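Chemist: With the sequence up front, the predicted model follows.
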Amino acid sequence: MTEIQRALPVFPDLKGKAVLITGASTGLGAAAAEGFGRSGARVAVHYNASRDKAEQVAERVRAAGGEAVLVGGDVTQRDAPAAILTATLKAFGGLDVLVNNAGGLVKRVPIGEYSDALYDAVLDLNVRHVVAFMHQAVPLMLAQGRGGSIINVSSIAARHGGAGGSVLYAAAKGFISTATHGWAKELAQTGIRVNAVSPGVIETPFHDRYSTPAQMTAMQATIPMGRLGVPDECVGTFLYLASAAASGYVTGQVVEVNGGQYMP
């Protein structure tokens, strides 16, 4: 357990809550899953190709004091959100917290090299499945009659438009931020709160895949705190937004976690 993990508070009202985290086999999703486990939640650890890593995450959730099940599926496939939700409901009998974390840049491409295939891939991976999860999860939460928390994952790129061939990804995350505001308004009187976490430059497999060392150095130079973030530094925000006791009057917010790189 890291020092950050040891310092994180436990949220007693999350004990026993059913939580689904998409893209939870690595990075932010994996860190969040373990954080929910320390608060005694029941966590559906979603993965696509990384089943072995997802099982390791599930083991850490259990070791932390929570329950965990694995839920597989490629969120870019149109029938995947329904299947993932069905598996979660089968395991836990309900859904209290949905974390729409799955996403990715696809690849860095300059404007002159855009293609319809790239555009579709970016939307499928970052927008369409989030809309589908909202469309299908919200009625389930409403039918349960006990409210709930939905936490979307945006990005600092949604604020500044991205760079280095990442504009389509940044625009997709901009959709997530804007939709979070709208969904929160629509659901405000139902007991379902909708918020977003907007990470800055966090050391995850995302940047291992899409960013060069030179790009990482350049980004770090723009951060007032003078360093990159780590996934555990986002966990407290996820738990806070999930906890009705801690954030029951908070909805429609996009919470920036970026070391001061962007200050709205």
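Modeler: In hand now; what should we look at? Residues are numbered from 1 along each chain as shown.
Chemist: going forward, measure contacts between C-alpha atoms and count neighbours the same way
Modeler: OK.
Chemist: Report the contact partners of residue 260.
Modeler: 223, 224, 225 (Cα atoms under 8 Å, 6 or more residues apart in numbering).
Chemist: give me the number of residues near the first one?
Modeler: Going back to what we said before, that points to residue 223. Residues within reach of residue 223, counting by other Cα atoms under 10 Å, total 18.
Chemist: Residue 146 falls within a strand, correct?
Modeler: No - counting by DSSP: H, G, I helix; E, B strand; the rest coil, residue 146 is not part of a strand but coil.
Chemist: For it, give its distance to residue 90.
Modeler: From residue 146 across to residue 90, the span is 18 Å (Cα to Cα, to the nearest Å).
Chemist: who's in contact with residue 59?
Modeler: By Cα under 8 Å, 6+ apart, residue 59 lies in contact with residue 68.
Chemist: That one: helix or strand, and which one exactly?
Modeler: Following DSSP states H and E, one finds residue 59 within helix 51-64.
Chemist: hang on, residue 98 packs against residue 150?
Modeler: Yes - counting by Cα atoms under 8 Å, residue 98 does reach residue 150; the two are 4.8 Å apart.
Chemist: What segments of the stretch 51-200 of the chain are strands?
Modeler: Using DSSP state E, counting those that start in this stretch, the strands assigned to the stretch 51-200 of the chain run over residues 67-72, 97-100, 148-153, 192-199.
Chemist: Now tabulate the ones you listed in a markdown table and tack on distance to residue 52 and mean neighbour count.
Modeler: A markdown table is the format used below for these (distance: least, Cα to Cα, whole Å; neighbours: other Cα atoms under 10 Å):
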| stretch | distance to residue 52 | mean neighbour count |
| --- | --- | --- |
| strand 67-72 | 10 | 23 |
| strand 97-100 | 21 | 26 |
| strand 148-153 | 24 | 25 |
| strand 192-199 | 26 | 26 |
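Chemist: Second structure follows, compare the two:
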Amino acid sequence: MTDKVIIVTGGSRGIGAATAILAAKAGYAVVVNYAANAEAAAAVVAEIEATGGRAVAVAGDVGVEADVMAIFAAADRLGTLAVLVNNAGVVDLPSSVADMSEARLERMFRINVIGSFLCAREAINRMALSKGGKGGAIVNLTSAAAKLGGPGQFVDYAASKGAIDTFTVGLAKEVVGEGIRVTAVRPGIIETDIHVSGGTPDRVAEMTPNLPMKRPGTAEEVAKAILWLASPEASYSTGAILDVSGGRAILP
């Protein structure tokens, strides 16, 4: 048992996997949550264990309340929860709003928004000083799309991440007195396989010439920002949203 447990939702690939691996190096026992790819999650756990870390892979859809409860039960078996990284999220095929189905919208907001709320609820119930907790940190994953809007392709995704921006600020104010800091990281174009799942495998290559830094970011660069916000080094930061977008969300 340890008093330094971290849950990384969507921890089997991309930013989540990089965060889980970096968290283990920082001394956390890691819950690597995944929705479907058990093999990828097992590989992350194996990499952590190979360097002497502790980790467990836990299946679960964060948009399903029973699955969220199972994820947190696994964390309870490892020790005391210190950090939640609300990383799990989905994107869909490019579409105009005029062509979006109810099923697409329900899935997008259930996972990206409701899932973050459900996970935060369970984290608060374990971390809050008034509930016998020791405090902690919640780091949400938003996106540069929240500022840019995703027109003609991903307005629903952008809107879901806009909700996470507001959620971060509101929740930070709500739980600051409970010893819980709530922050977010806002990635831009990052070289991960989320673009494949969204049906745009060449998106990074196509967009790179137009990016302010002329390159995409890496999952590791985002993970380092997440772990900094979760750490005592960021002890006076709450309600903050840190752009890791290579200037995409703030420069013309």
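Modeler: Great, that's in hand. In this text, all values refer to a predicted model and were calculated from it rather than measured experimentally.
Chemist: Quick check: TM-score for this pair?
Modeler: Scored against TM-score structural alignment, normalised by the length of the second structure, the superposed chains reach a TM-score of 0.93; 248 aligned residues with a Cα RMSD of 1.7 Å.
Chemist: sorry, back to before: residues in the second structure aligned with the helix holding residue 59 of the first structure?
Modeler: Using TM-score structural alignment, helix 51-64 of the first structure corresponds to residues 38-51 of the second structure.
Chemist: Just the buried residues of the matching stretch, please?
Modeler: 40, 41, 42, 44, 45, 46, 47, 48 (16 or more other Cα atoms under 10 Å).
Chemist: Also stretch 231-238 of the second structure?
Modeler: Across stretch 231-238 of the second structure, burial judged by 16+ other Cα under 10 Å covers residue 238.
Chemist: for stretch 101-110 of the second structure, same thing?
Modeler: For stretch 101-110 of the second structure, the neighbour count (16+ other Cα under 10 Å) marks 107, 108, 109, 110 as buried.
Chemist: ok, the aligned residue in the first structure for the last one to residue 187 of the first structure distance?
Modeler: Meaning residue 110 of the second structure. By TM-score structural alignment, residue 110 of the second structure lines up with residue 124 in the first structure. Look at residue 124 of the first structure and residue 187 of the first structure: by Cα to Cα, they are 24 Å apart.
Chemist: re the thing from before, with distance to residue 195 of the second structure as new columns, can the buried residues of stretch 101-110 of the second structure be given to me in TSV?
Modeler: Output for those, formatted as TSV (distance: Cα to Cα, whole Å):
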residue	distance to residue 195 of the second structure
107	17
108	15
109	18
110	20
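Chemist: of these, closest to residue 67 of the second structure?
Modeler: Lowest distance from residue 67 of the second structure to those (Cα to Cα) belongs to residue 110, with 13.1 Å.
Chemist: what's the neighbour count on the closest residue to that closest one other than its chain neighbours?
Modeler: Leaving aside its sequence neighbours, residue 110 of the second structure sits nearest to residue 63 (Cα to Cα, 6 or more residues apart in numbering; 5.2 Å). Per other Cα under 10 Å, the neighbour tally for residue 63 of the second structure reads 23.
Chemist: Spit out the contact partners of the counterpart of residue 63 of the second structure in the first structure.
Modeler: When the first structure is aligned by TM-score structural alignment, the residue opposite residue 63 of the second structure is residue 76. Residues counted as contacts of residue 76 of the first structure (Cα under 8 Å, 6+ apart) are 124, 125, 128, 129.
Chemist: Give me the subset of the buried residues of stretch 101-110 of the second structure lying in helices.
Modeler: Among these, the members falling in helices (DSSP state H) are 107, 108, 109.
Chemist: Could you check how far the alignment partner in the first structure of residue 79 of the second structure is from residue 182 of the first structure?
Modeler: Counting by TM-score structural alignment, residue 79 of the second structure corresponds to residue 93 in the first structure. Distance, residue 93 of the first structure to residue 182 of the first structure, by Cα to Cα: 28 Å.
Chemist: more neighbours, the two?
Modeler: residue 182 (14 against 10).
Chemist: Out of the contacts of residue 76 of the first structure, which are shared with the second structure?
Modeler: For the contacts of residue 76 of the first structure, the contacts that are reproduced in the second structure, applying both residues aligned by TM-score structural alignment, their matches' Cα atoms under 8 Å, are 124, 125, 128, 129.
Chemist: For the third one, which non-adjacent residue is spatially closest?
Modeler: Leaving aside its sequence neighbours, residue 128 of the first structure sits nearest to residue 76 (Cα to Cα, 6+ apart; 7.7 Å).
Chemist: Repeat that for the last one.
Modeler: Excluding the flanking residues, the one nearest residue 129 of the first structure by Cα to Cα, 6+ apart is residue 75, at 5.9 Å.
Chemist: count of residues packed around residue 158 of the second structure?
Modeler: What residue 158 of the second structure shows, counting by other Cα under 10 Å, is a neighbour count of 22.
Chemist: contacting residues for the aligned partner of it in the first structure?
Modeler: Mapped onto the first structure by TM-score structural alignment, residue 158 of the second structure lines up with residue 170. The contact partners of residue 170 of the first structure, taken as Cα under 8 Å, 6+ apart, are 155, 157, 158, 160, 161, 162.
Chemist: rerun at 10 Å
Modeler: 105, 122, 126, 154-163, 176 (Cα atoms under 10 Å, 6 or more residues apart in numbering).
Chemist: For the first structure, identify the residue most remote from the centre.
Modeler: Using Cα atoms, centre = their mean, the residue of the first structure lying farthest from its centre is residue 112. It sits 30.6 Å away.
Chemist: so what corresponds to that residue in the second structure?
Modeler: Residue pairing (TM-score structural alignment): residue 112 of the first structure is matched to residue 98 of the second structure.
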